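Enquirer: sequence-free structure coming up:
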């Protein structure tokens, strides 16, 4: 029998299973009633790991959730085609395929050979966790013009080798490698 978690014990960044799907708790709020006999309620902001949907739901404190059968393995990105993206499990050396809807916008940060954490639910791949930062080369950006800071805009748009566009400081040049924060999609420094 799977272990059970009480709703009141669910905390931020904790995984739990609800309606046969794995969820990640993003935030929680406990409301205790002031009247006698009132029930303690737990409001969870949660992400469905299969659909990536985020929503709020309120539960009674005593409701129970199963601990999901989640496994995270190291995998390296190989390539993408019209059928999906392919990763190589670093332990078993098996090739794992993920469809575009399971990757979301993560594809914009993937280069061949990048190591990611691949999540599996009940043995099936459901998504990836990117590293905090990735190194990407600037494919195109306007040259920085000296004195172009009067408007307060000290950044410019840059297209990176994977096709995504981010704002970079005006001193960044075409062909330069930069670090990009994968969570915020922001410039994190020179590589």
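Expert: Perfect, I can see it now. Bear in mind the structure is a predicted one, so any value in this text is a computation, not a measurement.

Enquirer: From here on, just use CA atoms for contacts and neighbour counts.
Expert: Fine.

Enquirer: a strand runs through residue 103, doesn't it?
Expert: No: with DSSP: H, G, I helix; E, B strand; the rest coil as the criterion, residue 103 is assigned helix and is not in a strand.

Enquirer: okay, now it: neighbour count?
Expert: Neighbour count for residue 103, taken as other Cα atoms under 10 Å: 17.

Enquirer: List the residues that contact the closest residue to it other than its chain neighbours.
Expert: If you skip the residues right next to it in sequence, residue 103 has residue 127 as its closest partner in space, 6.0 Å away by Cα to Cα, 6 or more residues apart in numbering. Contacts for residue 127 (Cα atoms under 8 Å, 6 or more residues apart in numbering) come out as 49-50, 98, 102-103, 118-120.

Enquirer: got another, please set it beside the one above:
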């Protein structure tokens, strides 16, 4: 689908120079002399390289069309995560580098949304919140103000996060999967 350069937003996927690019930053510039343009920083999905490009406002770019499907997480091996489509029971495997650090938050039967581009998976979106158990945490220091002090904690899946001082080992907490931050205690 063609869009104007002025409609480019952060997070969009663009087809450009025979590759798929994710928009990291965009800035619309209107200089005193000459036409307006969009300064766009992009990252290649396939090659993991970055590109800075200027698009004139009158130019059009191709927005990638993605198919999004719900899957349930099954298990992992050394290189892949395995997912199952709940309606057809079709199983797919996705390389661990596509999922990234958030793969540690996957739990059995967790429903995720997988984006496909030309039949190949390019991203896995977890629910915004997941429940985790605290494995270990540091002791809170007396005299610290409660409102601004957080202490490090390790979750049962190995991720390290910051939690408020009242959180102890074996507590159940809710984590935001987008930024890996503590939300609340259960």
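Expert: Thanks, I have it. Note that the structure is a prediction, hence the values are computed from the model and not measured.

Enquirer: Quantify their similarity with the TM-score.
Expert: The TM-score (TM-score structural alignment, normalised by the length of structure 2) is 0.84; 186 aligned residues with a Cα RMSD of 2.6 Å.

Enquirer: So the spatially most central residue of structure 1 versus residue 79 of structure 1, what's the distance?
Expert: Residue closest to the average C-alpha location in structure 1 (Cα atoms, centre = their mean): residue 129, at 5.4 Å. With distances defined as Cα to Cα, to the nearest Å, the gap from residue 129 of structure 1 to residue 79 of structure 1 amounts to 17 Å.

Enquirer: Trace the residue nearest to the centre of structure 1 over to structure 2, please.
Expert: Under the alignment defined by TM-score structural alignment, residue 129 of structure 1 corresponds to residue 125 in structure 2.

Enquirer: pretty sure its match is touching residue 110, no?
Expert: No: using Cα atoms under 8 Å, residue 125 of structure 2 makes no contact with residue 110, being 11.1 Å away.

Enquirer: which stretch of helix or strand covers the residue of structure 2 positioned farthest from its centre?
Expert: The outermost residue of structure 2 relative to its centre, with distances by Cα atoms, centre = their mean, is residue 33 at 38.8 Å. Counting by DSSP states H and E, residue 33 of structure 2 is held by no secondary-structure element, helix or strand.

Enquirer: Assign the residue nearest to residue 103 of structure 1 to one of the three secondary structure states.
Expert: The three-state label given to residue 127 of structure 1 by three-state DSSP is strand.

Enquirer: before we move on, what about residue 184 of structure 1?
Expert: Classification of residue 184 of structure 1 using three-state DSSP returns coil.

Enquirer: separation between it and residue 134 of structure 1?
Expert: From residue 184 of structure 1 over to residue 134 of structure 1 the distance is 12 Å, taken as Cα to Cα.

Enquirer: More neighbours: which of the two?
Expert: A count of neighbours by other Cα under 10 Å puts residue 134 above the other of residue 184 of structure 1 and residue 134, at 17 against 10.

Enquirer: if I look at the more buried one, how far off is residue 162 of structure 1?
Expert: Distance check for residue 134 of structure 1 against residue 162 of structure 1: by Cα to Cα, it reads 11 Å.

Enquirer: Equivalent analysis for residue 30 of structure 1, please.
Expert: 43 Å.

Enquirer: so how many other residues sit close to the residue mapped onto residue 28 of structure 2 from structure 1?
Expert: Aligning on TM-score structural alignment places residue 28 of structure 2 opposite residue 30 in structure 1. By other Cα under 10 Å, 16 other residues sit near residue 30 of structure 1.

Enquirer: Perfect, that will be all.
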